[in-house]
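A.B. asks: Let's see this in three dimensions:
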Amino acid sequence: MIIAIGSDLCNIERIAQSLDRYGDRFLQRVFTAAEQAKAAKRPFTRAGTLAKRFAAKEAFSKAVGTGFKAGVFMKDIGVVNAPSGAPTLALTGGAAERLRAITPPGHEAVVHLTLTDDHPWAQAFVVIEARPV
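C.D. replies: Prediction:
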C-alpha cells in the first residue's frame, strides 16, 4: 500500500548560483559524500546532478510530512543507485527514524524515487510503499 508521496521541482540555475556563492560550505551542508562524488564525475552537468538530488531530498521531506524540521536534515537523505542503476534513497538519522514512525506495524517501508531534468528544471517524485513483512 502507498503510505506517502512527495514531489519537488528545483531550478538548476539556483543550485549553480549556490555553488558559486557558497562553494564547499553549501556542498558539505546539503549533500552526502556519495552525492558529491557523483556530481564531481559530471563536470558539465554538475549543477543539474545536484539539483535532482536536492529535489529528491525535498520530495522525501514532504512525503514524510516534516519538511526539514523535527530532526530531519538534508544530509540524512542521500540519493544512491540500486544495483539495477535505479535511483533510491539511503536514509540515516532523523530521516530514517521518521520513515520508521510512519510505517504501519507489520510492514516494511520501500522508497521509490524518480528523477528527471530538463534545463533549467530538475524534478523528483518519491513514493513510499508499505509492504507486509
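A.B. asks: okay, CA-based contacts and neighbour counts for the rest of this
C.D. replies: Noted.
A.B. asks: Distance check, residue 88 against residue 113.
C.D. replies: If you measure residue 88 against residue 113 using C-alpha to C-alpha, to the nearest Å, the figure is 5 Å.
A.B. asks: How far does the helix or strand encompassing residue 17 sit from its chain's centre?
C.D. replies: Here residue 17 sits within helix 12-22, counting by DSSP states H and E. The chain centroid and the centroid of helix 12-22 are separated by 18 Å under C-alpha atoms, centre = their mean, to the nearest Å.
A.B. asks: Now the second one, please; I'll put the structures next to each other:
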Amino acid sequence: MGVHREVGVDIVDIRRIRLSYERYGDKFLQRVLTESEIDYCRKKKDMMSSVAARFAAKEAVSKAIGSGMSRGFSWKSVEVVNDKHGKPSFRVLDKTLGIAGEKIRLSLSHNGDYAVAFVLLDL
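C.D. replies: The predicted structure follows:
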C-alpha cells in the first residue's frame, strides 16, 4: 500500500500575535513556543513575524494530524527548527503522537500582516 498523505494549512494575522504579546508578555510566548523557539524568534529583526509563523506551523500540523489543538496535541508537542540554510522543519517532542519529524514537511512564509504555514504529513 502507498503512502497516505495529509495536509494542513494555517494563516495568522501577525497583528493578533503582537497584541497577545503586548497583553501577556513572555507568558504568551512560553505558552505557545519552546525555549529554543523563543530564542530563535528573539534574534529576528521582526520577532512577532517569526512567532506568528511558528504559531501557524503548529496549527497546520495539528490539522494535518487531525486533532486540531486538542485531543492530545499541544503547543509543545512539536518544535519548529531551522537547518543551517534556514529551511524549517519539525522536531516531534511528544512521542505519543506516533509520528516522526522526518515524515512532516513544512513551509513557512510571512509578509506584511500575515504569516502562513503549510504542512504535508506522510503517514
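A.B. asks: TM-score of the superposition?
C.D. replies: Superposed pair, TM-score by TM-score structural alignment, normalised by the length of the second structure: 0.89. Supporting alignment: 121 aligned residues with a C-alpha RMSD of 1.8 Å.
A.B. asks: one step back: how big's the offset between the helix holding residue 17 of the first structure and the second structure?
C.D. replies: Superposing on the second structure and averaging over aligned pairs (mean C-alpha distance after the TM-score superposition for the first structure), helix 12-22 of the first structure comes out at 0.4 Å.
A.B. asks: who are the neighbours of that helix, in terms of helices and strands?
C.D. replies: helix 24-30, helix 46-63 (3 or more C-alpha pairs under 8 Å, 6 or more residues apart in numbering; DSSP states H and E).
A.B. asks: Please identify the most buried of those helices.
C.D. replies: helix 46-63 (a mean of 25; mean count of other C-alpha atoms under 10 Å).
A.B. asks: against the second structure, where does the helix holding residue 17 of the first structure fall?
C.D. replies: Alignment of helix 12-22 of the first structure against the second structure: residues 14-24, by TM-score structural alignment.
A.B. asks: Buried residues in the matching stretch, which are they?
C.D. replies: 14, 17-18, 21 (16 or more other C-alpha atoms under 10 Å).
A.B. asks: And stretch 108-123 of the second structure, by the same measure?
C.D. replies: 108-110, 114-122.
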